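Trainee: sequence and predicted structure are below.
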Amino acid sequence: MNLLPQDNPGPKVCVIGYPIKHSRSPLIHNYWLQRYGIAGSYEKIEVAPEHLADFLRDLGGKGFVGANVTLPHKETAFALCDEVSEEARQLGAVNTLFLRDGRLHGHNTDGEGFLGALDQEVPAWDKDLGKAVIIGAGGAARALVFALLRRGAGEIALVNRTLARSEEIAMQGGGRITCHSYADLPDVLKTADLLVNATSLGMAGQEPLVIDLSPLPAKAIVDDIVYVPLETDLLRQARLRGLRRVGGLGMLLHQAVPGFRLWFGKTPEVTPELRALIEADIGG
């Protein structure tokens, strides 16, 4: 399948970041465009931070109906939007932009992507969901916290090296969020239904995430938002223990769904074929 953008009269979308070379968003969206026979294109454009405001002000003038936003632009793009969704407002960051009546709208789909991956890969995972443990307190962790609160988690335990960052998130959690240091982790895990790594630890080129999963109950689910490598050490440990697990690739794919729907008017499916395409690209 040829997944390069085609010359056609359909809507144009891009992903912007700095750097942007390794973004897999064009593979995902151009796969969907071809699968559904939709006229349109999706490309990646490197935009330096000092040029971001000018680029977004002229997004429509460049022929684009919207864009994805990746590092380091998510917070700055949020501030440049005319209107933002409630999800984006809670997080102070956007990853999806679209134009309506000349106004720039911003949305954040990280939480939807996280939940979508769990829904597809571990059906009914949220039935009687009691306690979720999230490692990290950055932007990704914040998105996952609010997604889990919306889905009805009874308690969320945030584990982070810096308690002050966790406490900032906890203040918005209505008493359902507790904050813990890494030293507390063995005890925190004993009653966890879901464990999520929301940091870059364990990613290729980053420090490893060193956690002993033996305290986790046999019914627990382990989720790692890192997708390079496809099986992190955390997921390998979970597999060896026979625990249910969800890798970061699912979140990457599912967070793209709402944007495609906004830009091209079709809700796409995350299929085994699409997953295999991105796995091959990561493996290559």
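Mentor: In hand now; what should we look at? It should be emphasised that the depicted structure is a prediction, and the values quoted were computed from it without experimental measurement. Numbering: from 1, shown residues only.

Trainee: use CA for all of it now, contacts and neighbours both
Mentor: Noted.

Trainee: show me what contacts the nearest residue to R239 once chain neighbours are set aside?
Mentor: Nearest residue to R239 in three dimensions, chain neighbours excluded: R245, at 7.3 Å (CA to CA, 6 or more residues apart in numbering). By CA atoms under 8 Å, 6 or more residues apart in numbering, the residues touching R245 are I221, V222, D223, L235, A238, R239.

Trainee: contacting residues for the second one?
Mentor: Right, the one you point to is V222. Residues in contact with V222, defined by CA under 8 Å, 6+ apart, are L194, L195, V196, L235, A238, L243, R244, R245, V246.

Trainee: did I read that right, it in a helix?
Mentor: No. Assessed by DSSP: H, G, I helix; E, B strand; the rest coil, V222 does not belong to a helix; its assignment is strand.

Trainee: endpoint to endpoint, stretch 151-169 covers what distance?
Mentor: 17 Å (CA to CA, to the nearest Å).

Trainee: quick check, nearest of the contacts of R245 to G250?
Mentor: Closest approach to G250 among these (CA to CA): D223, at 10.1 Å.

Trainee: for W32, see how far away the closest one is.
Mentor: Going from D223 to W32 by CA to CA gives 26 Å.

Trainee: this is the comparison structure:
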Amino acid sequence: MKTVLLTLLTAAVLALAGTGLFVWGGWYDTSATTGHTAPVYRLLEVTMRRAVQARAADVAEPASRFEPAVQRRGAACYRDHCVQCHGGPGVAQLDIGKSLQPLPGPLVDAARRWRGREIYWITRHGIKMSGMPAWELRLSDADLWAVSGFVERLAELSPPAYRAAMEDAQPLPCLTASATQAGCAGAHCAPPTADLQPLQPRDLDAQARLALHQYACSACHRIPGLVGPETDVGPPLHGLGRRERIAGGRLPAGEEALVRWIRDPQGVDPSSAMPDMGVTEAHAQLMARYLLQQR
């Protein structure tokens, strides 16, 4: 038994060392012009499929997603946010979609490969390291189900039928939560903020971290509780709750001021490199409360 355990331990150490050398030596080509090797691609594909199936298993599928008005809404959302990478019946994806790796697959056969609840889960949460974005904080839950339902029925559309569906949806915009606060009004606009309710209950801190990540705050700032790049573009946000002033000293510390700074940095300081990220009021409040807890 000792010999067996020692052999297994040695094999594990050698495997870890070999993996470390492989990674540190830069031997795996991560360029998008070559793609993954077949074994890596299959491993990622199986991992993704099983992860989605497990997490979407308890999602209830509303039958209303197939109603004509909802399908029309789904066609508008598909036109505005999906066709660029996935194309449609008789329609090629744009260059950005052609250049991603792994290539975003066409969705005309999505219903043969995925259940409706799984298409919804992928649309809502995205897929890491694939280019597939998460729309959870961008679109309302109604729009997420509308576009998912449209994808489910995509295989039934011939190229002429697809073009007709796009023409029928032409008057409808499918605006994100950020776009609605830029002045959209009327019955066809999305709600003022996307639905914050996740598939599984989250506490407010978890929702705040989600918002900080989805608005790309961690691309420039080091933020407690978030994993991101080792960046120094913006100041680290650790200990923000101990500061007396924020926004480069222009505003007193406090939730109201921090919400203002998050939503309109250029309005507070036109010389700041911090851009307007289109953060909604509700999401900015979540972020501010979370960040001010960091002492």
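Mentor: Yep, that arrived. All values reported here derive from a predicted model rather than from experimental measurement.

Trainee: so after superposing, what's the score?
Mentor: Once the chains are overlaid, their TM-score stands at 0.27 when taken by TM-score structural alignment, normalised by the length of structure 1; 134 aligned residues with a CA RMSD of 6.3 Å.

Trainee: coming back round to it: pick out whichever of D223 and W32 of structure 1 has more residues nearby.
Mentor: More crowded of D223 of structure 1 and W32, by other CA atoms under 10 Å: D223, with 24 against 21.

Trainee: the more buried one touches N197, doesn't it?
Mentor: Yes. Here D223 of structure 1 reaches N197: they are 6.4 Å apart, a contact under CA atoms under 8 Å.

Trainee: just to revisit the earlier point, nearest to L253 of structure 1, of the contacts of R245 of structure 1?
Mentor: Nearest member of the contacts of R245 of structure 1 to L253 of structure 1, counting by CA to CA, is D223, at 14.7 Å.

Trainee: wait, what's in contact with the closest one?
Mentor: D223 of structure 1 makes contact with L194, L195, V196, N197, L235, R245, V246, G247, G248 under the criterion CA under 8 Å, 6+ apart.

Trainee: quickly find the element holding the residue nearest to R239 of structure 1.
Mentor: Secondary-structure element containing R245 of structure 1, defined by DSSP states H and E: strand 244-246.

Trainee: ditto for D54 of structure 1
Mentor: Element membership of D54 of structure 1, judged by DSSP H and E, is helix 52-57.

Trainee: show me what that helix packs onto, helices and strands only.
Mentor: Using 3 or more CA pairs under 8 Å, 6 or more residues apart in numbering; DSSP states H and E as the contact criterion, the elements in contact with helix 52-57 of structure 1 are helix 74-80.

Trainee: got the buried residues for the helix it packs on?
Mentor: For helix 74-80 of structure 1, the buried set under the neighbour-count rule, 16 or more other CA atoms under 10 Å, comprises K74, E75, T76, A77, F78, L80.

Trainee: in CSV: the contacts of V222 of structure 1, plus distance to L97 of structure 1.
Mentor: Formatted as CSV, the contacts of V222 of structure 1 follow (distance: CA to CA, whole Å):
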residue, distance to L97 of structure 1
L194, 31
L195, 30
V196, 27
L235, 32
A238, 36
L243, 37
R244, 34
R245, 31
V246, 27
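
Trainee: list the buried residues in the helix holding D54 of structure 1.
Mentor: Of the residues in helix 52-57 of structure 1, those buried under the neighbour-count criterion (16+ other CA under 10 Å) are L52, A53, F55, L56.

Trainee: look up how far P186 of structure 1 lies from the last one.
Mentor: Okay, so that is L56 of structure 1. The value you get for L56 of structure 1 to P186 of structure 1, if CA to CA is used, is 46 Å.

Trainee: count of residues packed around D119 of structure 1?
Mentor: Under the neighbour criterion other CA under 10 Å, D119 of structure 1 is assigned a count of 13.

Trainee: that one: helix or strand, and which one exactly?
Mentor: helix 110-121.

Trainee: in terms of secondary structure, what does that helix contact?
Mentor: Packed next to helix 110-121 of structure 1, using 3+ CA pairs under 8 Å, 6+ apart, are helix 139-151, strand 244-246, helix 248-254.

Trainee: give me whichever of these is most buried.
Mentor: Per-stretch averages of neighbours, counted by mean count of other CA atoms under 10 Å, single out helix 248-254 among these, with a mean of 23.

Trainee: elements contacting that one?
Mentor: Counting by 3+ CA pairs under 8 Å, 6+ apart, the elements that helix 248-254 of structure 1 packs against turn out to be helix 110-121.

Trainee: angle of the helix it packs on against helix 139-151?
Mentor: Our comparison of helix 110-121 of structure 1 with helix 139-151, counting by axes from the mean of the first three to the mean of the last three CA atoms, to 10 degrees, yields an angle of 60 degrees.

Trainee: are we agreed that A75 of structure 2 is in a helix?
Mentor: Yes. Assignment of A75 of structure 2 by three-state DSSP places it within a helix.

Trainee: burial of it, as a residue count?
Mentor: 30.

Trainee: quick one: it and R163 touch, right?
Mentor: No. Applying CA under 8 Å, one finds A75 of structure 2 not in contact with R163, separated by 10.2 Å.
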